[in-house]
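> Provided below for reference: sequence and predicted model.
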Amino acid sequence: MKLNSIIKTIALSTLVLCAGLQAKTTYVATTAIVEHPALDAVRDGIKVVLNENGYDDDNLKFTYESAQGQPAIASQIARKMVGDQPDVIVAIATPSAQVAVSVSKDIPIVFSAVTDPLGAKLVPSLEKPGSNVTGLSDMVNVKQHLELIKEFVPNLKTVGVPYNPGEANSVSSVAALKATATEMGIEVVESAAPKSSDVMIATKQLVGKVDAIYCPIDNTIISAVESVIKVGIDAQIPVFAGDTDTVTRGAVVAVGYDYFDLGRQTGDLVIRVLNGEKPGSIDVKMAQGTNLYVNPAMATKMGVAVPESVLTRATKVIK
């Protein structure tokens, strides 16, 4: 009788232990500064990689919060996440990454879609950052972008750039653009749009001053890019973009990354962290792969023709 009781006790303890192991949930808390197709695609790519690696509805808590373009909200979200103690914080875009890094020094942080991690002071070094932070940069080749614009506007002399001077990634992008444009004999005309509601006004201020408009990878501008497109159509100034998703929304052309694939690349880093690697020992990665999207209908609406050379090498032609 005593032996039977011992056996039952052991069996019950084993069941409780197994149930506890089965109940363990991995918590990945994800945030982005604003919702738009490129950043949404990053989030989706991360989730797919987690699922492919055995993290699903049974053992994964995956949350996503948007700061709606407001830095103050981004800070609130980051502080709440720290209080919730997730296994990993994933911060998409520079403003969200900056606040996450500022409020947590121990929870692993993986950033994504950050143009200039060093300029944004997210890490002291791209190689083995040595902290609780690593991630993926989407720094673009601005010379390649300007050369592409010149295929559409051969006599290009001036390029207008609406951007948010409050976004570190935008400041870095515009600085790189100006340096390269100067080498190519092109003048860059800036127009500040600190908020999404400022985008149309900022773009209208470029009318009559520029031969083309370029939208950098700037979350404020991209979130309201339809305003830029409208000005481009009305003023017959072609609008070009730094990301391919914006071409599906009306820009003429862009050579850039597939942001779902960037999400997958970010997801690989998250998996490494969940498997026990310290973020500080993982090099910050540079995004891989580029696509060329072109929108012939919008080119016509903005008064330019699509060169055959662009059509023949396009990854995707928007119908």
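Yes, it's here.

> hey, let's count contacts and neighbours off CA atoms from now on
Noted.

> Spatially central residue for this protein, please.
Centroid-nearest residue in the chain: A113, 3.0 Å away (criterion: C-alpha atoms, centre = their mean).

> mind listing what's buried in the helix or strand it falls within?
Element membership for A113, per DSSP states H and E: strand 109-114. Neighbour-count burial for strand 109-114, counted by 16 or more other C-alpha atoms under 10 Å, picks out 109-114.

> Can you convert those into CSV and add a column each for distance to K2?
Output for those, formatted as CSV (distance: C-alpha to C-alpha, whole Å):
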residue, distance to K2
I109, 52
V110, 54
F111, 58
S112, 60
A113, 63
V114, 65
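
> Of those, just say which sits nearest to F152.
A113 (27.6 Å; C-alpha to C-alpha).

> so what's that closest one up against?
By C-alpha atoms under 8 Å, 6 or more residues apart in numbering, the residues touching A113 are 39, 42, 92-94, 136-138, 262.

> Use this one as the comparison:
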Amino acid sequence: MISIGINQFVVHEALDASRKGFLDVLKENGYIEGENIEIDYKNAQGEQPTALTIAQDFTNRKKDLIFAIATQSAQASYNATKEIPIVITAVTDPVDAGIAESFESSGTNVTGTSDGVPIGPQLDILKKVLPEAKTIGVIYNTSEANSIYQVNELKVEAKKQGFTLKEVGITNLNDVNAVLPSALEGIDVLYAPTDNTVASAYAIIIKLATKKNVPVFCAEDAGVNAGGLISAGLDYYELGRETGLIAIEVLEGKKPSDLPISKMKNPVIVVNEDTAENLGITIPSDILAGARLVGGK
């Protein structure tokens, strides 16, 4: 029986959706849990040492494949084994994370998908939705490599498009209540990147922003489901499905280094109609026409 270890960094809607998409694709392609595959799911609860312990345990028990969800779990898994195939998802930049030589070929035992979404097109949409916005706040965990990568890209694109950027750095969930209320002063919109700490704190972030009448623009749909205004980014369930197809190729004998690390091909726009109404924001009809709508009546 094939044994797959799942090393997920933290519980939140986006990463859970990736895992579901991955498992759904395996099942659809004849990999049935309890019949011909064993799934060993572990969650690090946001703790890097725990992610490493999980990875080491999977290595010691000689799993046939490790599915690592989020940058920290991918790094932990790669640190634990250079032999067992590792299929990753929700990793913004695997090269910067030190687990791959390039997207085209990792040169290692790693393949999978990235959740990187270009910032430029997101700002194009932000301008259409919030034409008066001049100052963007970005909340992110300063210790997450994936978030630093996105913020660096945001700095470049924001300057290019004439925005002022205000960084709101946090290191844990408790920081949100401590630093965000004052940081919301003087910004027109708050950008939430694909960040594990931010995703775990969507409810409080959006509540605080809404109190100040500041819309939240999200890099992925889970934030909009939680009350953010709009996302122009990822559907993590579909990303998980794409990752599952890559895992099947590995299980059928392909080397991870022979399979490029892919990015989601069709980013989606998601709009929360209730949030738009509550904030008095009219979403342009051309944006709505291509969007998935949540909330509303």
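Received it, and whenever you're ready, just let me know what you need. Just so it is clear, the model here is predicted, and its values are computed rather than measured.

> now what about the TM-score between them?
The TM-score (TM-score structural alignment, normalised by the length of the second structure) is 0.95; 295 aligned residues with a C-alpha RMSD of 1.3 Å.

> Can you find the partner of E144 of the second structure in the first structure?
Aligned counterpart of E144 of the second structure in the first structure: E167 (TM-score structural alignment).

> That match is in contact with D218, isn't it?
Yes: between E167 of the first structure and D218 there is a contact under C-alpha atoms under 8 Å: 7.4 Å.

> circling back to that earlier point, please tell me how far the equivalent of the residue nearest to the centre of the first structure over in the second structure sits from V11 of the second structure.
The alignment partner of A113 of the first structure in the second structure, by TM-score structural alignment, is A90. According to C-alpha to C-alpha, to the nearest Å, A90 of the second structure stands 13 Å off from V11 of the second structure.

> now the contacts of A113 of the first structure in CSV, with secondary structure?
Formatted as CSV, these follow (DSSP: H, G, I helix; E, B strand; the rest coil):
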residue, secondary structure
L39, helix
V42, helix
I92, strand
A93, coil
T94, helix
L136, strand
S137, strand
D138, coil
L262, helix
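
> Could you dump those into CSV with neighbour count added?
Supplementary listing: these in CSV, determined by neighbours: other C-alpha atoms under 10 Å:
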residue, neighbour count
L39, 24
V42, 25
I92, 28
A93, 27
T94, 28
L136, 28
S137, 23
D138, 23
L262, 28
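
> Farthest-apart pair in these, please.
T94 and L262 (14.7 Å).

> Could you tell me how many residues sit around L65 of the second structure?
Other residues lying near L65 of the second structure total 21 when counted by other C-alpha atoms under 10 Å.

> wait, doesn't it sit right on K82?
No: if you go by C-alpha under 8 Å, L65 of the second structure and K82 don't touch, sitting 11.7 Å apart.

> what about the closest residue to the match of E144 of the second structure other than its chain neighbours, which helix or strand?
Closest residue to E167 of the first structure apart from its sequence neighbours, by C-alpha to C-alpha, 6 or more residues apart in numbering: P95 at 6.8 Å. Using DSSP H and E, P95 of the first structure sits in helix 94-103.

> mean per-residue distance, that helix to the second structure?
Its matched residues in the second structure lie on average 0.8 Å from helix 94-103 of the first structure after superposition (mean C-alpha distance after the TM-score superposition for the first structure).

> by contact count, what packs against that helix?
helix 71-84, strand 88-92, strand 109-114, helix 168-183 (3 or more C-alpha pairs under 8 Å, 6 or more residues apart in numbering; DSSP states H and E).

> Could you save the ones you listed as a markdown table and add columns showing distance to T26 of the first structure?
Converted to a markdown table, those look like this (distance: least, C-alpha to C-alpha, whole Å):
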| stretch | distance to T26 of the first structure |
| --- | --- |
| helix 71-84 | 12 |
| strand 88-92 | 9 |
| strand 109-114 | 15 |
| helix 168-183 | 31 |
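
> Tell me which of these sits nearest to I10 of the first structure.
Among those, helix 71-84 sits nearest to I10 of the first structure (C-alpha to C-alpha), with 34.4 Å.

> residue boundaries of the strands in the stretch 151-300 of the first structure?
158-163, 187-192, 212-215, 239-241, 253-256, 285-286, 291-294 (DSSP state E, counting those that start in this stretch).

> all helices for the stretch 101-250 of the second structure, in order.
Here the stretch 101-250 of the second structure has its helices, by DSSP state H, counting those that start in this stretch, at 119-129, 145-160, 174-183, 196-200, 202-211, 221-225, 236-251.

> In CSV, list those along with distance to I37 of the second structure.
CSV is the format used below for the helices of the stretch 101-250 of the second structure (distance: least, C-alpha to C-alpha, whole Å):
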stretch, distance to I37 of the second structure
helix 119-129, 38
helix 145-160, 31
helix 174-183, 39
helix 196-200, 29
helix 202-211, 34
helix 221-225, 29
helix 236-251, 11
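
> For Q68 of the first structure, list the residues it contacts.
Q68 of the first structure neighbours (C-alpha under 8 Å, 6+ apart): 33-35.

> and in the second structure, which of those remain?
Of these, the ones still in contact in the second structure (both residues aligned by TM-score structural alignment, their matches' C-alpha atoms under 8 Å) are 33-35.

> got TSV for those, with distance to V48 of the first structure too?
Formatted as TSV, these follow (distance: C-alpha to C-alpha, whole Å):
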residue	distance to V48 of the first structure
I33	21
V34	20
E35	18
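
> Quick check: ChimeraX command selecting the buried ones in those residues.
Selection of the buried residues among these in ChimeraX, burial being defined by 16+ other C-alpha under 10 Å:
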select :33,34,35
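
> which residue lines up with H12 of the second structure in the first structure?
By TM-score structural alignment, H12 of the second structure lines up with H36.

> got it, and D115 of the second structure?
By TM-score structural alignment, D115 of the second structure lines up with D138.

> ok, so what distance separates its match from V42 of the first structure?
11 Å.

> Overlap in contacts, these two.
Jointly contacting D138 of the first structure and V42 under the rule C-alpha under 8 Å, 6+ apart are 112-113.
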